[in-house]
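A.B. asks: here are the coordinates; sequence isn't available:
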């Protein structure tokens, strides 16, 4: 059989004794007792998909598709391996990334922090409340958003980044433009967070490699202007995995160390509500990339569609539900608007478990 192999850990728990034959997950004190194992044909169709006990995965693959045995060994090693620190942050603990949009038109908080002084004050307050990363963006990438010039984007973000860096904060620059990446890092940004996975600008990959800071690669189908027109996938969880795995390989080939790469499935970026739900459920499969995971789902539109069509700022409870689902599946970083609420939810969930 040709094609590819995917392993999604299931029945994840910190209680090893309650999971007979459980395998370690991410060296984080979590274990999984079973996995959804998928064999995909070269045409993208599903050849076989079964739930397999964690201790039997390798023998199952050797029996069903011997050519994939080596790939199975590689994935299982990545699933069990402890993630090194990312940008100096401990990946065995959940890390909160605060959204700092210095824009007039972001979908949820556009205009709230358009004033640089307000953006800085709010960002530092979010750090006090539990955010370990402050994600500064100067261009909205909401569905249908129009691009802004690089000069304007820089005018918005650089004063904020400089002040936050001076205060000792870990800042990420949320941009898809190489020039903005370069100047933001020079101003003190310590992470590049790109919704185009360093593909949106022909110079982004080289720029990120030369910058020498960690990168976050997100999956997006289409562009902000077109992504919600008619998103289509053969299997969204597998397609997103394939894309991110290829982008990780491209970054490594360009000289970015694997330990300096994180991946983001891009909830809401070229996905229907059904696609988003499938990705949220299948997040643990992305641990097979060998990279830390970032989940950005805060206040997004599908939450309202599944509830009572609430406005973005009234979607906090739904956002927390998604974040907790990610926490249960081993996600390490969470991009959120509501820092205090997320930190509280994590503290209680971890205390219970």
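C.D. replies: Looks like it arrived, so ask away. Note that the structure is predicted; figures quoted are calculated from it, not measured. Numbering: from 1, shown residues only.

A.B. asks: contacts, neighbours, all on C-alpha from now
C.D. replies: OK.

A.B. asks: any idea which element the residue in the chain sticking out farthest from the centre lies in?
C.D. replies: Here the chain reaches farthest from its C-alpha mean at residue 63, the gap being 33.5 Å by C-alpha atoms, centre = their mean. Here residue 63, judged by DSSP states H and E, is contained in helix 57-64.

A.B. asks: which elements pack onto the next helix or strand after that helix?
C.D. replies: Later in the chain than helix 57-64, the nearest helix or strand by DSSP H and E is helix 69-80. If you count contacts as 3 or more C-alpha pairs under 8 Å, 6 or more residues apart in numbering; DSSP states H and E, helix 69-80 packs onto strand 4-13, strand 23-25, helix 57-64.

A.B. asks: want to compare, so here's the second one:
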């Protein structure tokens, strides 16, 4: 495996500072798994094709994961590395302008991924491995600080409660991600490389997740970039009805437009083209971007 640590800074790769309110980045989901809840790119060739399609449709970041978020068979550190690192190397060669994220909670995987060319650690399990921030600092890459309500990796919430009032989930989630952000800062990660994620569905029921989106301004007001990973999630399906992931796109796009209007800096998605269109319309309505082709009434 090549060590790309020294050469990564020499490329024209998308920089995290470019992802901000009013100009959100699109993070495409690339699952190197066989059992993901929606889409998988089970082989290296499939993953490379998925990245090519995503970048052509407007993704600036690709998030490569080797372990299903939910319950499933045990995946060892070695197997996770074998799944993600060859993909990261191939993407770094083929798409040097794309920021590569690795979706992992394990510092050993993060270390290998950074050496392969990753520039962002997407820790969806809320710092369960405290060494992850040190890896981010050592390799000068970004880190996502999430909130899972105390869940162990790959487990499901069951009747989680946050205080006595509906809004208490916002207080708990905000304090949780800020605590992790401060730990990352203490480890040596600068603020511009720290991203916070309220993490809907993880350790939360549908009411909790909806409340987090309603109060998203609490998170954008922290000064940290905010990632929203809401693509086709259960709270979308339950809000619409008893709807499977395959039929959750329209609901996801509605939530995405609201998140963009409320200041999200990054949207993680399975559907890059639809997400790019939603972002373009939302920003044109808010006045933060111009329409891309305006000839109506001028001919």
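C.D. replies: Arrived safely, thanks for sending. From a predicted model like this one, the values you see are computed outputs, not experimental measurements.

A.B. asks: got a TM-score for the two of them?
C.D. replies: Remark: TM-score between the superposed chains equals 0.85 [TM-score structural alignment, normalised by the length of structure 2]; 265 aligned residues with a C-alpha RMSD of 1.6 Å.

A.B. asks: returning to that earlier point: now the residue farthest from the centre of structure 1: how far from residue 78 of structure 1?
C.D. replies: 22 Å (C-alpha to C-alpha, to the nearest Å).

A.B. asks: with residue 153 of structure 1 instead?
C.D. replies: Residue 153 of structure 1 is 37 Å from residue 78 of structure 1, by C-alpha to C-alpha.

A.B. asks: and for residue 6 of structure 1?
C.D. replies: 12 Å.

A.B. asks: which one of these two has more residues nearby?
C.D. replies: residue 6 (21 against 18; other C-alpha atoms under 10 Å).

A.B. asks: and that one, what pairs with it in structure 2?
C.D. replies: Mapped onto structure 2 by TM-score structural alignment, residue 6 of structure 1 lines up with nothing.

A.B. asks: tell me where the longest strand sits in structure 2.
C.D. replies: strand 25-31 (DSSP state E).

A.B. asks: got a list of contacts for the very next helix or strand once past that strand?
C.D. replies: Counting by DSSP H and E, the next helix or strand C-terminal to strand 25-31 of structure 2 is helix 44-56. For helix 44-56 of structure 2, the external contacting residues (C-alpha atoms under 8 Å, 6 or more residues apart in numbering) are 28, 30-32, 41, 62, 86-87, 90-91, 98, 272-273.

A.B. asks: rerun that using 10 Å as the cut-off
C.D. replies: Under the criterion C-alpha atoms under 10 Å, 6 or more residues apart in numbering, residues 26-33, 40-41, 43, 57, 59-64, 83-84, 86-88, 90-91, 94-95, 97-98, 269-273 lie in contact with helix 44-56 of structure 2.

A.B. asks: quick one: the helices in structure 1, in order.
C.D. replies: Taking DSSP state H, the helices of structure 1 run over residues 57-64, 69-80, 116-129, 150-166, 178-187, 204-211, 236-253, 273-281, 301-306, 316-328, 339-352.

A.B. asks: between the ones you listed, which gets nearest to residue 259 of structure 1?
C.D. replies: Nearest of these to residue 259 of structure 1, taken as C-alpha to C-alpha: helix 236-253 at 9.6 Å.

A.B. asks: tell me the buried residues in the closest one?
C.D. replies: Of all the residues in helix 236-253 of structure 1, those buried under the rule 16 or more other C-alpha atoms under 10 Å are 236-238, 240-245, 247-248, 251-252.

A.B. asks: swap in stretch 109-117 of structure 1?
C.D. replies: Per 16+ other C-alpha under 10 Å, stretch 109-117 of structure 1 contains these buried residues: 109, 112, 113, 114, 116.

A.B. asks: wait, the second one sits on residue 337?
C.D. replies: So that's residue 112 of structure 1. No. Look at residue 112 of structure 1 against residue 337 with C-alpha atoms under 10 Å: they stay out of range, at 11.6 Å.
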